[in-house]
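*Asks:* Mind looking at a prediction? Sequence and model below.
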Amino acid sequence: MKVKEVAELVGISVRTLHHYDSIGLLSPEKTTDAGYRIYSEQDLETLQQILFFKELGFPLKKIKEIIESPSFDREEALALHRQMLMDKREQLDQMISTIDKTIKHMKGETQMSNQERFKGFDFSHNPYEQEARELWGDKAVNDSNTKIEKMSKSEQKALGEKFDEIYKELAAIRHLAPDSEAAQKGIKVWFDYLNEIGHYSLDAFKGLGQMYVDDERFTKNIDQYGEGLAVFMRDAMAVFADQNK
């Protein structure tokens, strides 16, 4: 199958397939004399595997490492995908139920306890934690986790609200040059606040900014506040780290 045919079959863009090829994640086995990519049955199986991992939040870099590992077993991976999706479905079912109960509660049709309001939410697992440990070591992550775990529910809520506030303020100035006075003042607020809940060196801070762009999950979440915010923060954080060493 040619690249356009595969894109239409799967429902992804030709550009995405070209990107997978350029980073060595999925390079078709054959090309025609005219230079057209030809995808084999094996290529389609690999693409399916990639998309399963991507749906479950794995970054492309990590997916490449997994499927290129000599110990990778496709059947075992599919079994893992299935279990993870089952767990995800169970959580989503709980959250849908919580929404239904909340609507009935708002209409006065039923009473809802505070515990029921938050059934289905799960913040115990941080999908970025392993990457953070690999980049910056265990100490910074452990210190942050320990501090957050000791917070009360209201303190954790305030933490989230502060994060939200800082992101919104940075989004408002993302059109400025990363090395401008306003950008550096704003990014210092982010650096100082991160160090209130952990211990981030300037190098760790710069590495975190790079992850905002390298990891699609970070980019997607951050850019909800404004398109291009992740790139702006990366650049501003790099300038801040370099200027303050």
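*Replies:* Nice, thanks for sending it over.
*Asks:* From here on, just use CA atoms for contacts and neighbour counts.
*Replies:* Noted.
*Asks:* Correct me if wrong: residue 50 contacts residue 62.
*Replies:* No. Using C-alpha atoms under 8 Å, residue 50 is not in contact with residue 62, being 10.3 Å away.
*Asks:* quick one: which of the two has more around it?
*Replies:* Taking other C-alpha atoms under 10 Å, residue 50 and residue 62 do not tie; residue 50 has more neighbours (20 against 14).
*Asks:* residues of the host helix or strand of the more buried one that come out buried?
*Replies:* Using DSSP states H and E, residue 50 sits within helix 41-55. For helix 41-55, burial by neighbour count (16 or more other C-alpha atoms under 10 Å) applies to 43-44, 46-47, 49-50, 52-54.
*Asks:* Okay, one more to line up with it:
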Amino acid sequence: MKAKTIGQVAKSSGVSERTLRYYEELGILMPERTAAGYRVYREADERRLAQIMAMRRCGLPLTTIGHLVKDPAADIHAPLVAHLRTLRAQGKSVEAATKRTLAALESLERIQGMKPQDAFEQLKREGLEGFEREYGQEARERYGDAAIEQANQRMMALTKDEWDAKELLEESIKVQLRLAMATGDPASAESNELARMHERWIAIHWGSGYEKEAYLGLVRGYLADPRFTAYYDDACSEGATEFLVKAVEAYQG
């Protein structure tokens, strides 16, 4: 198989060049170098990247992933299975996280024999399928089949740069939510910025043609289902989802 440049790997995988360089700094994905100093990625490198992506999906830290991919004798399934046992032991409150870990473990097993490009496409499809399994019924009942199908199509049509921007915004919202919560004021400047960021995130998924009341209804719906509430509460702290809702309400007036 012909070696690929960092740009080609970024395009085929949906992982930004910046992230690929960061993985190299950590020593978990080490491409070869040409005589001129350019990075070249072999098929084995792309397989490793697919494994890294699958393990990141279930929340394994990069330090653990680094140990697994650097050690040829390491069992990459073991920490996922151990993580699954821990989640099960914690009870029903982490049922959603348990399902995500199971899906990631199954996904990792499925992509082992795939070509890199097929593996990346599979991971993308499974991300949407995971949402359908976890939230699909409630989302379709609340917003309608047409809205969900349009959102799924919009996600599948995103370019690499758009996908990277979406992922970065999603993580940035969690950081901003912590900053806003520290003020204790849903109407603070930090909270207003949080609300603006969340509005941009919703527009990526749903488009920009929604009514204000529809948007507020969607956000308030986060508190109607414990699984939706748990998304931000688990990422930030208890009460984070409620604070986000109040911040959006205050910003929207």
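*Replies:* Perfect, I can see it now. All values derive from a computational prediction rather than experimental measurement.
*Asks:* what TM-score comes out when they're superposed?
*Replies:* For this chain pair, the superposition-based TM-score is 0.48 by TM-score structural alignment, normalised by the length of the first structure; 153 aligned residues with a C-alpha RMSD of 3.9 Å.
*Asks:* What is the neighbour count of residue 201 of the second structure?
*Replies:* 18.
*Asks:* Just to be sure, it is in a helix?
*Replies:* Yes. Under DSSP: H, G, I helix; E, B strand; the rest coil, residue 201 of the second structure falls within a helix.
*Asks:* who's in contact with it?
*Replies:* Contact analysis of residue 201 of the second structure by C-alpha atoms under 8 Å, 6 or more residues apart in numbering lists 166, 169-170.
*Asks:* In ChimeraX, select just the buried ones from the residues you listed.
*Replies:* Selecting only the buried entries of these in ChimeraX, with 16+ other C-alpha under 10 Å as the criterion:
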select :166,169
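*Asks:* Now secondary structure and distance to residue 47 of the second structure too, for the contacts of residue 201 of the second structure, in a markdown table please.
*Replies:* Output for the contacts of residue 201 of the second structure, formatted as a markdown table (DSSP: H, G, I helix; E, B strand; the rest coil; distance: C-alpha to C-alpha, whole Å):
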| residue | secondary structure | distance to residue 47 of the second structure |
| --- | --- | --- |
| 166 | helix | 24 |
| 169 | helix | 27 |
| 170 | helix | 26 |
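*Asks:* Now flag whichever of the contacts of residue 201 of the second structure is closest to residue 151 of the second structure.
*Replies:* residue 166 (13.4 Å; C-alpha to C-alpha).
*Asks:* So which residues of the stretch 51-200 of the second structure form strands?
*Replies:* Secondary structure of the stretch 51-200 of the second structure (DSSP state E, counting those that start in this stretch): no strands located.
*Asks:* neighbours of residue 100 of the first structure, just the number please.
*Replies:* So residue 100 of the first structure, with other C-alpha under 10 Å, has 11 neighbours.
*Asks:* tell me which element it falls in.
*Replies:* Applying DSSP H and E, one finds residue 100 of the first structure within helix 74-106.
*Asks:* If you count neighbours, what's buried in the helix or strand just after that helix?
*Replies:* Using DSSP H and E, the helix or strand that follows helix 74-106 of the first structure towards the C-terminus is helix 114-117. For helix 114-117 of the first structure, the neighbour count (16+ other C-alpha under 10 Å) marks no residue as buried.
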